[in-house]
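# 3D model of this:
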Amino acid sequence: MKATDKGLHIDGIDKKILRFLMEDARTPVLEIARKIGISGAAIHQRLRKLEKSGLLAGSQFRINPKILGYTTMAYIGIFLDKAMSNPAAVKELQKIPEILECHYTTGNWSILIKVLCKDNEHLMQLLNKKIQQIEGVSRTETFISLDQQIDRQISI
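Have a look, this model is predicted:
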């Protein structure tokens, strides 16, 4: 691994390590070392360098929201009355726990958010009582996800 003018260059061993960890972040380092054919210490050293470079942004467990009763995923385009409302609106959106992602966008909407709700009624309450009540929000456009077909990271 080395830094270049065009970004970070990772070698074949780094890519193999990353692929193992992207598949299962709980894979033991010694197991990865054995499969790749290098020492566990070398794996640890490479992982430290990858973390220091900023390429690795930690590891996490994924919670299955359906087990907790959250079955409605939606994307909501938010129209703001003026561009100056963006920072204040985002500050208010951060207070809403059902919002998983928030993006400034080009195109029709000022902001696009991804929300997770228990059901359609919960989504309607979220829209009517929280999101559309934020000062500066003029209207919203909602798209309900019927089923997620692809969930992946960038290929290494």
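# rest of the way, CA atoms for contacts and neighbours
Fine.
# quick one: contacts for the residue positioned nearest the centre of the chain?
Most central in the chain under CA atoms, centre = their mean is residue 101, positioned 6.9 Å from the mean C-alpha point. When contacts are counted by CA atoms under 8 Å, 6 or more residues apart in numbering, residue 101 touches 113-115.
# Please pick the buried ones from those.
Neighbour counting with 16 or more other CA atoms under 10 Å marks 113-115 as buried within the contacts of residue 101.
# Following up with a second sequence; could you model it the same way so I can compare the two?
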Amino acid sequence: MDDIDRKITGLLAADARRALADIGAAVGLSASAVNDRIRRLQAQGAIRAFTVDADPAALGLPVLAFVWVSLRDGADESAFRSFAAAHPAVMECHHVTGPWSYLVKLRLPALAAVETVLAEIKAQGFLGRSETILALSSPVEGAHVPKGAA
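Now for the predicted structure:
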């Protein structure tokens, strides 16, 4: 990935519907050359998806919770990862260093739903212990590309 690819990726991250000619003008390439680069970046996996940045509250998911999860001894870690990937409330799941096994980001319709998700994790036999942190607000959220990448 070169500097032009990084610029294209940054421009698409800001507006995935931006015209190829507009991107080309910004990076000094023709629209067809930009299209070729985008296709190559997709094939390489550098661009994973074109997405919509929807307002969670407008979708009925105003509660943002982060859950530190420590798996219980003997828990099937692969099964936990599959559970997290399939769960509709799980926005992100990160395997982390330190005293916790995972950091899980949840988007939920109500505060009571946090307890429901934790009960589901317990019922599957994954949970050793957890700590939940609720976000009061999110001044910065949803960046798809690190700020320094563009």
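# still on that earlier bit, quick one: what helix or strand has the residue mapped onto the residue nearest to the centre of structure 1 from structure 2 in it?
Superposed on structure 2 with TM-score structural alignment, residue 101 of structure 1 falls opposite residue 92. In the assignment (DSSP states H and E), residue 92 of structure 2 maps to strand 90-95.
# Give the aligned range of the helix or strand following that strand in structure 1.
Counting by DSSP H and E, the next helix or strand C-terminal to strand 90-95 of structure 2 is strand 102-108. Under TM-score structural alignment, the alignment places strand 102-108 of structure 2 onto residues 111-117 of structure 1.
# mean deviation of that stretch from structure 2?
Aligned to structure 2 and superposed, stretch 111-117 of structure 1 gives a mean residue distance of 1.2 Å (mean CA distance after the TM-score superposition for structure 1).
# Nearest spatial neighbour of the residue of structure 2 most remote from its centre, chain-adjacent residues omitted?
Distance from the C-alpha centroid of structure 2, by CA atoms, centre = their mean, peaks at residue 30 (31.3 Å). Beyond its immediate neighbours in the sequence, the residue positioned closest to residue 30 of structure 2 (CA to CA, 6 or more residues apart in numbering) is residue 24, lying 5.2 Å away.
# For the one you found, give me its contacts.
For residue 24 of structure 2, the contacting residues are 30-31, 33-34, by CA under 8 Å, 6+ apart.
# Apply the buried test to the residues you listed and list what passes.
Listed as buried from the contacts of residue 24 of structure 2 are 31, 34; burial here means 16+ other CA under 10 Å.
# Among the contacts of residue 24 of structure 2, which one sits closest to residue 43 of structure 2?
residue 34 (14.2 Å; CA to CA).
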